[in-house]
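1. sharing a model prediction with you, sequence too.
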Amino acid sequence: GLLDGWTGAQFDGVGIGHTRWATNGLVSEGNAHPHIDCTGQLSLVHNGIIENAAGLRCELAATGHTFLTTVDSEVLCHLIEYERNRCGDLVRALQNALARVEGTWALAVLEQGTGRIGLAANGSPLLVAHTSHGDFAASEIAAIADWVDGFRVLDDGDVVELVNGWWNRSGTAVPPPVASRCRWVGHDVELNGYTDCMAKEIDEQPEAAARVLDELVDGIANGAIWNQLGLPPFERLRVIGCGTSLNAGQVIGNLTRELGGVPVSATVASEAAAEVPDEHQLCLAISQSGETTDVLRAVESPAMGEAPLLALTNNPRSTLARLADAVIGCPAGPQIGVVATKTFACQVISGVALMLSALVAMNRLSRASATGIVDDLRRVPDQLAAAGAVAKCVVPQIADELVSADGFIFIARGSGLPYAAEGALKLQELTHRWAEHYPAGELKHGPLALVDFGTPVVVVDNGDPKLAFDIAEVQDRGGRVITIGSAGSEIPVATVPVAPWGPLESAVVMQILARNLALALGHDVDKPRDLAKSGTLE
C-alpha cells in the first residue's frame, strides 16, 4: 500500500502534498511545497504561476507578514491568511484572496485544527473525486486511479471545499459539473517488474499503437474520422506544439503536405502569438496533457483569428480540449515518466489517421490510395515491437562507447528530420549532454565545424540517397557515425520503402539509446533534471 515502510508520524486522515520541487526559485527543501502562513495554521500546495506575486508580497510584508522563501506560491498562503483574519472562514478567505491574484493556479489549502481543505483552479488542471475510500483532489487522474471510479474537473474560477460544496469565483453556489468516468486503473501506472517507468512505457508502444489504430483505422479511407468532427475544409494546415508534441506535429504536417499538396507551417507554441491570422487554415494544436500553458496561450491569442481549432491530446477532458472546436484523442494511457515516449508514437499515429481521413474527405487523396496506406499503418505496432527488440540487442554496446562523449549531433533529411529532432531532444532531457539536430544538407554550412574525432553523429536514414554524401563528410573528419535505417545500417530497424509518415521505428531506438546513456551516467530517467511533468508555466 501507500504506507508500506513508512516510519514517520501516523496520518490523521487528512493531508496535502506535492511531488514536484518549486519551479519558481531554487531547487531546495526550503522552497519545496507545502508552504505555510505566519502562524503555521494554513498549509498550501500550488501548481501555476502568480504574475503579481511581487506586488502582493510588498503589501503583505508592509502589514507584518514574514516570508521564508522567494517562491510565488508562498505569497498565496499569506494572502489567504490575511483574508481569513478579516472574515474568519477558510473558503470565503480563499475566494477573496484569489479575486486579487493574477496568474494561474491549481491549489489546495489545509486549515490546521479543523482539517478543512479548500481547492481552487484557474488555468491549471485540478479534479476532485468523492468515493467510499475518502475524498480526493489531484492534478491528474493517474495519481488516484486506484480508488476512484468517477471524478469532476474544476472549471476556471471554481473554489471548492473538498468535502462540502462548489462555488464559482464570485462566491455564488453552483451545481457541480457532471462526473466523468475514470478510464485508467491502478495497474496502468504500476512498474510491474520494470526498473523505471520509461522502460515500461517504451515497451508499451506496440500495444498503445494498436489501441489507437483499433479506434481510428475504420474511419480513414472513407473520410469518416474527419467528417465526424464537423469542421470545414481547409486550404492550409498550421501545427502548434512544444517539444515532443511539436515533433509529432512536424511528422503529421510532412505527410499532409506530401500526400495532399497542402501548405503546412509548424510553430513553436511560445512564439505562435506573433503569427498572422488566416481563416482558411486549420489550426492543429497538440499537447499530450492538454494543459501545456504555452499551447493554451497560443490558441487563445489573436493570432488564431477565425480559423477552426482542432486539439490532438491524450486527455479529452483537458483545458485544450474544452477550448477547441473539435478533439481527436491519442489514447496512449497514462504517461508517468516526464520524458514522452509512447505518447509520441500515439500522437503520430492518431494525427496521421486524422489527416489521411481529411485528405480523402476533401478529395485530395483517393480512397484506393488511402486503403493501401492504411494497410501499411496496420503494420506499425509489429514494426515498433521489432525495432525495440533489435535496439535492446545492439544499443547497449553503442551506449557504452559513447558515455564519455560530451556532445551529439543528429542528422536526417526529409521525413526523417522530425525524428532526428525527437532523438536529440530525448538525449538532452535524459543525459544532460548537448545534443542538436540538423538537416543533413545543412552540415556543410556550419555545424560540420563541431565534428571532431569521435564526435557521435546519429543518422536517421529514411532512404534518401543524398545521405551517403553527408555521412562521408562526417567520416572524413573522424566522426563516429551511428546509422538507424534499413538492412546494412548499424541499427537495422527501418522498413523499405519508408512509409509516408517517415521512419517511426527510429524513435524507439533513440529512446532506448538515451535511456541507456542516462542510466550509465547515473541519472534518474523518470525525473530528468529541471523538467516538470507538464509545461504549466509560460
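-> Looks like it came in fine. Numbers count the residues shown, from 1 in each chain.
2. going forward, measure contacts and count neighbours with C-alpha atoms only.
-> Will do.
3. residue 376 reaches residue 499, doesn't it?
-> Yes - in terms of CA atoms under 8 Å, residue 376 counts as a neighbour of residue 499; the distance is 7.4 Å.
4. the two: which is more packed in?
-> Counting neighbours by other CA atoms under 10 Å for residue 376 and for residue 499 shows that residue 499 has the greater number, 17 against 12.
5. if I pick the more buried one, what's in contact with it?
-> Residues in contact with residue 499, defined by CA atoms under 8 Å, 6 or more residues apart in numbering, are residue 376.
6. ok so it is a helix residue?
-> No - counting by DSSP: H, G, I helix; E, B strand; the rest coil, residue 499 is not part of a helix but coil.
7. could you check how far it is from residue 254?
-> 12 Å (CA to CA, to the nearest Å).
8. any shared contact partners between those two?
-> Counting by CA under 8 Å, 6+ apart, nothing touches both residue 499 and residue 254.
9. show the contacting residues for residue 30.
-> So residue 30 contacts 68-69 (CA under 8 Å, 6+ apart).
10. distance of residue 304 relative to residue 311?
-> Computed as CA to CA, the residue 304 to residue 311 distance reads 13 Å.
11. between these two, who's got more neighbours?
-> residue 311 (26 against 22).
12. quick one: classify that one as helix, strand or coil.
-> Residue 311 - assigned by three-state DSSP - is strand.
13. surely it and residue 289 touch.
-> No - here residue 311 does not reach residue 289: they are 11.0 Å apart, not a contact under CA under 8 Å.
14. buried residues in the helix or strand in which residue 245 is found?
-> Following DSSP states H and E, one finds residue 245 within helix 243-260. Buried positions in helix 243-260, judged by neighbour count with 16 or more other CA atoms under 10 Å: 243-256, 259-260.
15. ditto for stretch 306-317
-> For stretch 306-317, using 16+ other CA under 10 Å, the buried residues are 307-317.
16. residue 374 touches residue 221, doesn't it?
-> Yes - using CA under 8 Å, residue 374 makes contact with residue 221 at a distance of 7.4 Å.
17. neighbour-wise, which of these two wins?
-> Set residue 374 next to residue 221 and count neighbours by other CA under 10 Å: residue 221 wins out with 25 against 19.
18. mind checking the SS state of the more buried one?
-> Taking three-state DSSP as the rule, one finds residue 221 in the coil state.
19. list the contacts of it.
-> For residue 221, the contacting residues are 356-357, 360, 367-368, 370-371, 374, by CA under 8 Å, 6+ apart.
20. which parts of the stretch 251-400 of the chain are strands?
-> For the stretch 251-400 of the chain, the strands defined by DSSP state E, counting those that start in this stretch cover 264-268, 281-287, 309-313, 326-329.
21. out of these, nearest to residue 234?
-> strand 281-287 (5.2 Å; CA to CA).
22. which parts of that closest one are buried?
-> 281-287.
23. which of those lies closest to residue 18?
-> residue 287 (22.8 Å).
24. list the contacts for that closest one?
-> 241-242, 245, 295, 311-314, 320.
25. can you lay out the residues you listed as JSON lines showing distance to residue 57?
-> Below are those laid out as JSON lines (distance: CA to CA, whole Å):
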{"residue": "241", "distance to residue 57": "34"}
{"residue": "242", "distance to residue 57": "32"}
{"residue": "245", "distance to residue 57": "36"}
{"residue": "295", "distance to residue 57": "29"}
{"residue": "311", "distance to residue 57": "38"}
{"residue": "312", "distance to residue 57": "39"}
{"residue": "313", "distance to residue 57": "37"}
{"residue": "314", "distance to residue 57": "37"}
{"residue": "320", "distance to residue 57": "32"}
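26. alright, now check it against this:
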Amino acid sequence: MCGIVGYIGTRQAPGICLAGLRRLEYRGYDSAGIAVVNDGALDVRKVVGKLDNMEELLKSEPLIGSVGIGHTRWATHGKPSVENSHPHLSTDGKIAVVHNGIIENYQELREQLTAEGYVFKSQTDTEVMAHLVQKHYQGDLRKAVCDAVGDLQGAFAFGVICADDPDKLVAVRRFSPLVVGIGEGENYIASDMGAIRQETDKVYVIDDDEVALLTADGIELTDLNLNPIQRDVFVIPWPADAAEKGGHKHFMHKEIHEQPDAIRNCLAGRLSSADALVKLEGLNMTAEEIKGLHKVVFTACGTAYHAGLVGRFLMEKLARIPSEADLAAELRSRDPVVLDNTLCVVISQSGETADTLVALRDMKAKGARVVSVLNVVDSSIARESDGVVYIQAGPEIGVASTKAFTLQIFTMMLMALHFAEVRGEADPELLKAMKTDMLRAPELVQTLLDREDDIRAIAEKHAARPNSLYLGRGVNLPSAMEGALKLKEISYIHAEGYSAGEMKHGPIALVEPNLFTVAVAVEGEVLEKMIGNIMEIKARSGPVVAVATDGDTQIVGTGVDPSADPSDVAAQPNDMIWVPPTHELVSPVTVAVPLQLLAYHIADIRGEHIDQPRN
C-alpha cells in the first residue's frame, strides 16, 4: 500500500503535503514525491528512500505552489527508483497523478497507449492513468478523470492536478481508502484521516466510484457520471496530537503505553461490572439470531489473524459454537462451505485490508452474515458489513501493530462472552471470573508497563542472537505466534511461533545455545505441559525466556542442571518475564504487552527503524 495527500488553498502546498506524508509513512517509505502547479506548469520533486531525503531535497530545490499532491510509496510494480516514484506525469507534462492501489489491466493499457504515441518513463502501473487523463482531457479535468477511470480494472485512489486547470484538484477511489478534508479557504485529500488531522477535524469519507472536485473555496462530490452526491460530514473523534509521538522515541513505544487507556475506552458502555451482561453496540444481531448460529468463521491477515485465533478458541470454549479461523488470503482459495446461519467475523485495524475485504465479499456472496471488528470508523469493510464492533484503540501509526492487537483480542473476549451469555452455554461463575479480570485489565497492563526496565534487561541479553522460537499452548498459542511476528518484523531476527505440543515433531531440532526460546507458561490448565517443554529445551542447552505468573516458584529453575558446567546454558536459571495473576482465558491480554516490549527493545538495541521496518 502507498499513501497519498493533496492540498489546494492559499498556503504553500509542499510543506502541508510533506507533513501529511510523514503521517502516512507507515503505508510505504521506499520512495516519495511531490508535485505542484506553479506559474502555469507542473513542478515535481522525487526521491528514493524515506521522507528525510525529500525534506533535504526541498531545502536545496524548493517547490512553490498552492496546489499540490504528494505520495509515499511501497513498491508493487517496479523497483524503488526516482523514475518509478510518484507523482507520474502525462506525456505532455501537464497532468500529474498520485495513486494508492493496483491497476490490474495496466499491461494491456500500456501497450495500447504506447501504440497511440504516449511515452512511458517508468515500470509502474500508475503511469497509465496519467496518460489516460491526457487522452480524455478536453478542458474539464474532472470529466477526464472519470472517463479514464472507466478504462481501469483494479483498486485505486487517485489524486490528480493539471497545469491547464490550476485551480482544481480531483480525487477518485475504488476499493482503496480516500478521505477529503474540509477547511476554510482550503481543502485536502489523504489516504487516511491521520494525515490531515493537524489541519482539520472535518472530512468526507469517499466511497467506491465517487469523485471529489476540490477548489480552495469548496468541494463537489459526484459519481462517475457526474451526478451529485450528498454526504454527511464526519468529525474525527481524536485530538490533533494523537498522531504525534508525545515524547516517545518511536510511535510503537507510544502505542504500547497507550494500552491502559485504550482498554478503558473499549470497556466503556460494554462491561460495567462482573455481574452485568456484556453489551455490544453495532453488532446488529438479535438474541434469536445468536442462538441460531451453526458456525462462526474468523478471517483476517497478519496480526489480526492471530486475534482471530483467540476469537475462535473463546467462541468454541464459551459459546459452544463450532468455529474456524482462516487467513483471508487463503479463505477464497479453498472455496469454503457456508452453512445456514453462518457468521463471518472479519478483523482489520484499518478496515481497508484488501485480502480481508475480498474474503468479506466472498462470504457474503455465499450467504454468511458478516460482523467486522475494526478500529477505523466508516472504512470500506465497515460499510460492507452487516454489523461493526469498534475496538476503540485510537490511531495506530507504527507499522507493527500493538495496541490494535491487544484491543482486538479484548473485543474477541467481549464478543465470546456476549454470545455465551445469550446462548446460556457457559458456567456463569466462569464468565464472572473472566469479567472480573477484564475490568482489571487497564491496571494489569499498567503494572506490566511499569516493569519495562526488567524486560529491556532481558532484551539486552538476547538481542545479538540470530534465531528464536516462541512456544504456547491453548489460548496462548496465538500469543506465541504474535510474539514471533513482532520480533521478526522489527528486529529481523528469525522467529517462529509454534504450538509447544509440536516441539517433538521437528522444531526441537533447532534448539541450541544461540537460539532463545520464549515460552508462554502462565497459570492455567496447560502450565504443566509447558513446564515439560521448557525442560526439553534446557536439556539441549537452549536459553529460555519464560512468561510466567507472579508467584510461580517452579519455572525459574525448570530444567536447570546444577551439575552442568556454569558456562552451559543448561546450568543457568531461566530469564523471567512476570505477569500479574489473571484468568487463563484473559491472559492473552497480559501476555501480549510484555512480548511487544521485548520485541521493541531488542529492535531498539539493534538500532533498527522500528516504526518503518524494511521491505
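-> Right, received. Where do you want to start? Every value quoted in this text rests on a predicted model; they were computed, and no experiment measured them.
27. can you calculate the TM-score here?
-> Once superposed, the chains reach a TM-score of 0.93 (TM-score structural alignment, normalised by the length of the first structure), with 526 aligned residues with a CA RMSD of 2.1 Å.
28. how about residue 448 of the second structure, what's its match in the first structure?
-> Residue 448 of the second structure maps onto residue 387 in the first structure, with residues paired by TM-score structural alignment.
29. right, and that match touches residue 505 too?
-> Yes - with contacts counted by CA under 8 Å, residue 387 of the first structure reaches residue 505, the gap being 5.8 Å.
30. neighbour count: the two, which is higher?
-> For residue 387 of the first structure versus residue 505, neighbours defined as other CA under 10 Å are more numerous around residue 505 (25 against 22).
31. tell me the contacts of that one?
-> 383-384, 387, 493-494.
32. make JSON lines out of these and add distance to residue 512 of the first structure.
-> Output for the contacts of residue 505 of the first structure, formatted as JSON lines (distance: CA to CA, whole Å):
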{"residue": "383", "distance to residue 512 of the first structure": "15"}
{"residue": "384", "distance to residue 512 of the first structure": "12"}
{"residue": "387", "distance to residue 512 of the first structure": "10"}
{"residue": "493", "distance to residue 512 of the first structure": "13"}
{"residue": "494", "distance to residue 512 of the first structure": "15"}
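33. among these, which recur in the second structure?
-> Contacts from these that recur in the second structure, judged by both residues aligned by TM-score structural alignment, their matches' CA atoms under 8 Å, are 383-384, 387, 494.
34. the helices in the stretch 101-250 of the first structure, which residues?
-> Assigned by DSSP state H, counting those that start in this stretch, the stretch 101-250 of the first structure shows helices spanning 197-203, 205-216, 224-229, 243-260.
35. in CSV: those helices, plus distance to residue 521 of the first structure.
-> Below are these laid out as CSV (distance: least, CA to CA, whole Å):
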stretch, distance to residue 521 of the first structure
helix 197-203, 16
helix 205-216, 25
helix 224-229, 45
helix 243-260, 23
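36. if we can go back for a sec, JSON lines for the strands of the stretch 251-400 of the first structure, including distance to residue 438 of the first structure?
-> Shown next, in JSON lines, are the strands of the stretch 251-400 of the first structure (distance: least, CA to CA, whole Å):
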{"stretch": "strand 264-268", "distance to residue 438 of the first structure": "16"}
{"stretch": "strand 281-287", "distance to residue 438 of the first structure": "23"}
{"stretch": "strand 309-313", "distance to residue 438 of the first structure": "26"}
{"stretch": "strand 326-329", "distance to residue 438 of the first structure": "30"}
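37. so which of these is nearest residue 428 of the first structure?
-> strand 264-268 (18.0 Å).
38. identify the residue range in the second structure corresponding to that closest one.
-> Using TM-score structural alignment, the partner range for strand 264-268 of the first structure is residues 323-327.
39. I'd say residue 508 of the first structure and residue 389 touch.
-> No - Residue 508 of the first structure lies out of contact with residue 389 (CA under 8 Å); the separation is 9.8 Å.
40. so between those two, which is more surrounded?
-> Taking other CA under 10 Å, residue 508 of the first structure and residue 389 do not tie; residue 508 has more neighbours (25 against 15).
41. what's the helix or strand for the more buried one?
-> Assigned by DSSP H and E, residue 508 of the first structure falls in helix 505-520.
42. which part of the second structure matches that helix?
-> Aligned using TM-score structural alignment, helix 505-520 of the first structure spans residues 590-605 in the second structure.
43. what's the mean gap between that stretch and the aligned bit of the first structure?
-> For stretch 590-605 of the second structure, the mean deviation from the first structure after alignment is 1.6 Å (mean CA distance after the TM-score superposition for the first structure).
44. which helix or strand contains residue 96 of the first structure?
-> In this structure, residue 96 of the first structure sits in helix 90-98 according to DSSP H and E.
45. could you tell me how many residues sit around residue 517 of the first structure?
-> Per other CA under 10 Å, the neighbour tally for residue 517 of the first structure reads 25.
46. find the nearest non-adjacent residue to it, please.
-> Counting by CA to CA, 6 or more residues apart in numbering, residue 517 of the first structure lies nearest to residue 399, which is 5.5 Å off, once chain neighbours are set aside.
47. what's that neighbour aligned with over in the second structure?
-> By TM-score structural alignment, residue 399 of the first structure lines up with residue 459.
48. how about that match, what does it touch?
-> By CA under 8 Å, 6+ apart, the contact set of residue 459 of the second structure is 598-599, 601-602, 605.
49. now with 7 Å, please.
-> 598, 601-602 (CA atoms under 7 Å, 6 or more residues apart in numbering).
50. with residue 42 of the second structure instead?
-> By CA under 7 Å, 6+ apart, residue 42 of the second structure lies in contact with 35-36, 94, 163.
51. how about it, secondary structure?
-> Per three-state DSSP, residue 42 of the second structure ends up strand.
52. try residue 18 of the second structure
-> Residue 18 of the second structure - assigned by three-state DSSP - is helix.
53. burial check on it, number of neighbours?
-> Residue 18 of the second structure: 26 neighbours (other CA under 10 Å).
54. could you dump the buried residues of stretch 306-317 of the first structure to TSV with distance to residue 265 of the first structure?
-> Putting these into TSV (distance: CA to CA, whole Å) gives the following:
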residue	distance to residue 265 of the first structure
307	14
308	15
309	15
310	15
311	16
312	16
313	19
314	22
315	24
316	25
317	27
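55. the helices in the stretch 251-400 of the first structure, which residues?
-> Counting by DSSP H, counting those that start in this stretch, the helices of the stretch 251-400 of the first structure are 293-299, 319-323, 342-361, 367-378, 380-402.
56. picking up where we left off before, of the buried residues of stretch 306-317 of the first structure, which is the nearest to residue 158 of the first structure?
-> Within those, the smallest distance to residue 158 of the first structure is 16.2 Å, found for residue 317 (CA to CA).
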